[in-house]
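Visitor: Here is the input, now give the coordinates:
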Amino acid sequence: MGEALKGLKRTIMCGLLREEHEGKTVTVMGWVQRKRNLGGLVFVDLRDRTGILQVVFGDEINKEAFEKSDNLKPEYCIAVTGEIVKRESPNKDIPTGLVELKGESIKIFSESETPPIYIKEGLDAQENIRLKYRYLDLRRPDMQKIFKIRHKAAKIVRDFLDENEFLEMETPMLTKSTPEGARDYLVPSRNYKGKFYALPQSPQIFKQLLMVSGYDRYFQITKCFRDEDLRANRQPEFTQIDMELSFIEQDDVMELNEKLLKKVFKEVKGIDIELPIERMPYEIAMNKYGSDKPDLRFGMEITDLSEEVKNAEFKVFKNAIDEGGSVRAIKASECATMGRKKIDKLQDFVKTYKAKGLAWIAYREEEIKSPIAKFLSEEEMKNILDKCNAKKGDLILIVADPKNNVVLESLGALRLHLAKQLELINKDDHKFVWITEFPLLSYNEEEERYQAEHHPFTAPMDEDIKYLDEDPSKVRAKAYDIVLNGEELGGGSIRIHESKLQEKMFEVLGFTQEKAWERFGFLLQAFKFGPPPHGGLAYGFDRMVMFLAGTDNIKDVITFPKNQNAFCPMTEAPNIVDEYQLEELGMEIKK
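Guide: Below you'll find the predicted structure:
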């Protein structure tokens, strides 16, 4: 008991041993992966974060170590000292497979119960079990590879930004709630009873204040918090690579970040990103792909058929167009023979996106088959096929609705759904695109006011400022997202730095001057003292690491993530607190 290392020192990691170490005496430390007792010999696979090394114990090597080795079980934590020798039976599947360690002495640091999950690559276990025993899950070699990648990516980012004259600076975790976005996590104050801090959704306001402070190139890799319902690949706490620059324009931010992405993806994954990255205005992205984060690894673009069917007898089409909506389609190549049951499932799929139905035209070898053919003239049918560039064997899938966003979103989702179903996506492909010229504002019908699409500090495009009074829905933002394979990697904007324009923005958002100062007074006050033109960008670092590590689950790249209910099965957080803690805060739980 209590002996600890007693001067014993590890001389090399398990996975680093090779033929050139033959004849050397080394000390390795790690965990028992497995043990095989062959009578006169005991073989142990010893694992640390660099890999596995075979250790052999024998009566002729060292009797005491041999007897001790027979008591070893999986996940015992041990140290072994001995000579490196050539293996009689090499294992070409592991880097250390040409050598083994003759166990001349062994020290058991700690024993282990039978683990509730296997410590192996490609584990197939329930997610909540993996999260409950996350410290064991993290021992697995494939998980350790991911966190080596995460470390390497963070280092490359830091080095690149340092070389480009950025300063790494921290911003507060306890700040003021400014609920103009997702829901804040609130922290009660003991000293100011009845008042709350908020955990930051992003460092947005503080990084703008740093620009006012004259730190013209700032970055940090930081935690952010959002109390929102968790969809796929969302976590309540996540990590951003956050940056802000002064005296720049949109092109400067985008060009710098293209170089950053090129360096990260080349050095971590060996992928060459061709520069410059394609730029696509938001309106084109929505009209062609039904998404502001389009996956460009396959075609199947959306086609507008409104002009071709505006006079058709089919009331569903006519009514949609007459009420200001549209009729649009995607083409599934060589799918004309798709069965009715499968098409019915596609109809059910688009209905989850508020589409009322899905019309279809199968351009088969022998005939054109469609339940809407009787409502279309021969000319209208020909025009549809021509507009979709359809060939024999193709299937046209059509959505019509008085609301264009319903048409585009449902077809955009159907496009992705079909691409996966038809295996059109090359997982080794990496298609980057900048989405630009986002709408600055959207109208919230429930609150009967405009709201910021990004945040209230995003600058409008210069030529659109006139529309802030005339028609705010027409105003485009100096905003840009970087998208990879249908996922938003990061986004940013040029900020408003002129007080009058910022006041106008708050006015359009329905804020009184008093309300604007109540929420954002410290920023507005700072803007009275010579703010520079500035803008920035933030990456979802966890999402970036997902791509670099080749996983599609964000929980794989976060050391101790929450489950889909924002609960930690390991620590059982959130949980109740002692009554005296509530009393100190001047709070009580409402039953």
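Visitor: contacts, neighbours, all on C-alpha from now
Guide: Noted.
Visitor: The residue lying closest to I277 once chain neighbours are set aside: neighbouring residues, count only.
Guide: Nearest non-adjacent residue to I277, counting by CA to CA, 6 or more residues apart in numbering: V433, 5.9 Å away. For V433, the neighbour count with other CA atoms under 10 Å is 21.
Visitor: to compare against the first, here's another:
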Amino acid sequence: MTDYINEFCMHDATCGELRKSDVGREVTLCGWAWHNRDHGGLIFCDLRDRTGYTQVVVDPDCVPEEDFHKAEHLGREYALQITGTVRDRGADAVNPNMATGEIEVLASKVNVLNESVTPPFSIEDGIETDETTRMKWRYMDLRRPEMYQSLHLRHTVAQAMRAALNERGFIEVETPILANSTPEGARDYLVPSRPNPGKFYALPQSPQQFKQMLMVGGIERYYQIARCFRDEDLRADRQPEFTQVDIEMSFVQETDVMDLMEGVFKEVLAAAGVQHEFPLQRMPWKEAMDRFGCDRPDVRFGMELVELTDIVRGCGFGVFSKAVEAGNVVKCINAKGAGNWSRGDIEKLADVAAANGAKGMAWIAYT
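Guide: Coordinates of the predicted model:
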């Protein structure tokens, strides 16, 4: 199978792929100078690309004098093209923390493709740089392995989603971004039309109208990894611009949709390396609201709501009995481990309960 990442480019190997089996191979690598060390005549450079990094050794006896002079003055994040021979590091010099730790590349040519000023933060994982600095230097931040892994994971999930839906007879249709405004519940972003003064396009909250047109038009099974825009205040799970997988099906019952999507998610999670048990738990909406007070509950959380309405009916405690007489319900949460909380801490929860729609909160501690 052809490794296309090393075709149509200036390198014939990546910085993260070389292993002991490649010893003796003549290679050309391209990447960024990560760590540079001058050991009194021998210069070591960790060359990094998106796949990882390889140690390069520049020996004055193996490169032209001009190239060795370049290596003496390498700065961090210089863009380099290195040609050399893969050699064994030897048992005493193996670095077990590197995927390429058993080998190194003895350079025969050093080509500086571009110089760089010293970056404002270290190009590695686990940095404590504030987000404002990272956003200002976003192109440098994207070189960090964890940022690349985030982008690669998103790619993996999107491709797995496409493959799973393609296998199930769906076709991907790209719907327009500039369209007329449709009443859906959230505010639209508006884009002025230069050729039509005083008129505006609306960016889609989601491709709802277009999905309906596709179904009426006989497409039957459609999907799209769609960009959506909502001119609304930020929420914990929503931002002004986001991506969603849009799916529409015709001639189906609700169990058909759930069964199909469960199979799709099984394949997508497997592709992303996530372990999960299938079949998925299913719960009617009413049960979810009764037990958790939420239609998308995290069932791992525990502390489920338990209704006490019938138990406290006519109990004589006005807070409860009057609520029941008014047609309301009384529910409780068994907060195990909170029996030794202070009175002040517990009563703060009354404000939390009220903020979430409760008329009040009573409590009892059982220690």
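Visitor: now what about the TM-score between them?
Guide: The TM-score (TM-score structural alignment, normalised by the length of the second structure) is 0.91; 357 aligned residues with a CA RMSD of 1.9 Å.
Visitor: re earlier: tell me which residues touch the residue nearest to I277 of the first structure, please.
Guide: The neighbours of V433 of the first structure, taking CA atoms under 8 Å, 6 or more residues apart in numbering as the test, are I277, E278, R279, M280, I482, V483, L484.
Visitor: Doesn't the fifth one lie inside a strand?
Guide: It refers to I482 of the first structure. Yes: assessed with DSSP: H, G, I helix; E, B strand; the rest coil, I482 of the first structure lies in a strand.
Visitor: now for it: what does it line up with in the second structure?
Guide: In the second structure, no residue is paired with I482 of the first structure, using TM-score structural alignment.
Visitor: So V157 of the second structure sits against A270, correct?
Guide: No: with contacts counted by CA atoms under 8 Å, V157 of the second structure stays clear of A270, the gap being 9.6 Å.
Visitor: Tell me which of these two has more neighbours.
Guide: V157 (18 against 13).
Visitor: Distance-wise, check that one relative to F265 of the second structure.
Guide: 10 Å (CA to CA, to the nearest Å).
Visitor: Show the residue spans covered by the helices in the stretch 251-400 of the first structure.
Guide: 282-289, 306-309, 315-322, 340-351, 378-387 (DSSP state H, counting those that start in this stretch).
Visitor: export those to CSV and tack on mean neighbour count and distance to F225 of the first structure?
Guide: Listed next are the helices of the stretch 251-400 of the first structure as CSV, based on neighbours: other CA atoms under 10 Å; distance: least, CA to CA, whole Å:
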stretch, mean neighbour count, distance to F225 of the first structure
helix 282-289, 20, 27
helix 306-309, 18, 43
helix 315-322, 18, 41
helix 340-351, 14, 32
helix 378-387, 16, 46
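Visitor: So for E22 of the first structure, which of those sits nearest?
Guide: With distances scored as CA to CA, the stretch of the helices of the stretch 251-400 of the first structure nearest to E22 of the first structure is helix 282-289 (59.3 Å).
Visitor: what does that closest one contact?
Guide: By CA under 8 Å, 6+ apart, helix 282-289 of the first structure touches 291-295, 301-303, 408, 411-412, 415, 435-439.
Visitor: So which bit of the first structure is the longest helix out of those in the second structure matched to?
Guide: Assignment by DSSP state H gives helix 145-167 as the longest helix of the second structure. Using TM-score structural alignment, helix 145-167 of the second structure lines up with residues 141-163 of the first structure.
Visitor: The matching stretch vs the second structure, average distance?
Guide: Compared with the second structure after fitting, stretch 141-163 of the first structure deviates on average by 1.2 Å (mean CA distance after the TM-score superposition for the first structure).
Visitor: Tell me where the stretch 301-450 of the first structure has strands.
Guide: 303-304, 326-332, 359-363, 368-369, 395-401, 432-436, 441-444, 449-452 (DSSP state E, counting those that start in this stretch).
Visitor: wait, which of those is closest to Q235 of the first structure?
Guide: Short answer: strand 449-452, nearest of these by CA to CA, at 22.9 Å.
Visitor: how about the very next helix or strand once past that closest one, aligned to which bit of the second structure?
Guide: Per DSSP states H and E, the first helix or strand lying C-terminal to strand 449-452 of the first structure is helix 467-470. On the second structure, no counterpart of helix 467-470 of the first structure exists by TM-score structural alignment.
Visitor: ok, now stretch 501-508 of the first structure?
Guide: Residues of the second structure matching stretch 501-508 of the first structure: none, counting by TM-score structural alignment.
Visitor: how about the alignment partner in the second structure of F225 of the first structure, what does it touch?
Guide: Structural correspondence for F225 of the first structure with respect to the second structure (TM-score structural alignment): F229. By CA under 8 Å, 6+ apart, the contact set of F229 of the second structure is D188, Y189, L203, P204, Q205, S206, P240, E241, F242.
Visitor: Map the fifth one onto the first structure.
Guide: When the first structure is aligned by TM-score structural alignment, Q205 of the second structure is paired with Q201.
Visitor: What of the last one?
Guide: Superposed on the first structure with TM-score structural alignment, F242 of the second structure falls opposite F238.
Visitor: which secondary structure elements does the helix or strand that contains its match contact?
Guide: F238 of the first structure is part of strand 237-246 when elements are defined by DSSP H and E. The contact analysis (3 or more CA pairs under 8 Å, 6 or more residues apart in numbering; DSSP states H and E) places strand 237-246 of the first structure against helix 204-212, strand 217-225, strand 534-540, helix 541-549.
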